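J.: The sequence isn't on hand, but the structure is:
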């Protein structure tokens, strides 16, 4: 018998064969059962009343024709421990229990002498502003302030054109760099 296989109707009608050894499962992984029926379709009931700290599962009634997979989810935040799964068939006349041990895999600490993986470091491209952009910005600002004082529309248009030219130069310098 494989570790997580449950045989139904193999020896006689409503017979039930479950794993004898406790099943071990890591936290956050589903406990998978393969249900194999050798006879007529049968109702199989799973219940785990003492498993609240390990899973949300409490009870499931399953109709098994031939073969099927049943997954019992184990919480990712579960602590190590044990619980029982009651398996019932034959309208309650045949019962058995499966012990489950929830384990946390041991984390292997890295040895200090071992070289650590070197990840590439992202270096941002140089973001300095070209001097011509600074000149356009300063000239545009002075033209705008001068326009504010004398109110000649040509100065306002020139200030806008200088600032816009500075923006374009800055944008093109970043696209090519």
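T.: Thanks, I have the structure now. Computed from a predicted structure; not experimentally measured.
J.: CA only for contacts and neighbour counts going forward, please
T.: OK.
J.: Identify, by residue count, the longest helix of this structure.
T.: helix 153-176 (DSSP state H).
J.: So which bits of that one are buried?
T.: Residues of helix 153-176 classed as buried: 155-156, 158-160, 162-167, 169-170 (neighbour count, 16 or more other CA atoms under 10 Å).
J.: what does stretch 50-60 give?
T.: Residues of stretch 50-60 classed as buried: 51, 54-55 (neighbour count, 16+ other CA under 10 Å).
J.: those strands in the protein, which residues are they?
T.: Remark: strands assigned in the chain by DSSP state E are 5-8, 16-17, 23-26, 31-37, 42-47, 59-64, 67-72, 81-89, 94-103.
J.: putting a second one here so we can go through both:
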């Protein structure tokens, strides 16, 4: 945020005192502190050739004592210059401030932190699956001893065979 003061009516009627040039980075805001040192007046603040830099076009103000005006500069604004023009005395006095827009400086750290490699839990998951299949197979086998039939006899053999196959394929 770049903030500066614009003093009106200090050295005479409708006089304007402000910096001639302001430098800022794209994405920052311009804050105009408009201060009136004389009688209340109407003034216009406009952005000349600023369409690429800011959505602000113009503002008509009645200035009694002090007004704060924020003018945003777009974050994707290109390098370049536009003008903020302040007009008093119903167009008789004009003052232009050159706004120089530069690209935002990107900070690149000198040391890049190493990102740790994620742990491989495949073996753990395979052991858990292997253990679950073996356990289920033995439980069903024992159940088949007390309730004889085709289904309780075949299922444990299938589960134990699947567990043996998985254990063989994913051995360390």
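T.: Received the coordinates, thanks. Note that this is a predicted model, so its numbers are computed, not measured.
J.: one step back: closest to residue 109 of structure 1 among the buried residues of helix 153-176 of structure 1?
T.: For these, the minimum distance to residue 109 of structure 1 (CA to CA) is 50.0 Å, reached by residue 170.
J.: was I right about that closest one contacting residue 130?
T.: Yes. Between residue 170 of structure 1 and residue 130 there is a contact under CA atoms under 8 Å: 7.1 Å.
J.: got a list of what residue 26 of structure 2 touches?
T.: Going by CA atoms under 8 Å, 6 or more residues apart in numbering, residue 26 of structure 2 touches 53, 73-79, 101-104.
J.: Could you write me a PyMOL select line covering just the buried ones among the residues you listed?
T.: The command below creates a PyMOL selection of those among the contacts of residue 26 of structure 2 that count as buried (16+ other CA under 10 Å):
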select buried, resi 53+73+74+77+101+102
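J.: Could you find the closest non-adjacent residue to residue 39 of structure 2?
T.: residue 64 (7.0 Å; CA to CA, 6 or more residues apart in numbering).
J.: The one you found: what's it in contact with?
T.: Residue 64 of structure 2 makes contact with 36, 39-41, according to CA under 8 Å, 6+ apart.
J.: distance of it from residue 41 of structure 2?
T.: Separation of residue 64 of structure 2 from residue 41 of structure 2 (CA to CA, to the nearest Å): 7 Å.
J.: How about residue 4 of structure 2?
T.: Counting by CA to CA, the separation of residue 4 of structure 2 from residue 41 of structure 2 is 20 Å.
J.: Understood, closing this out.
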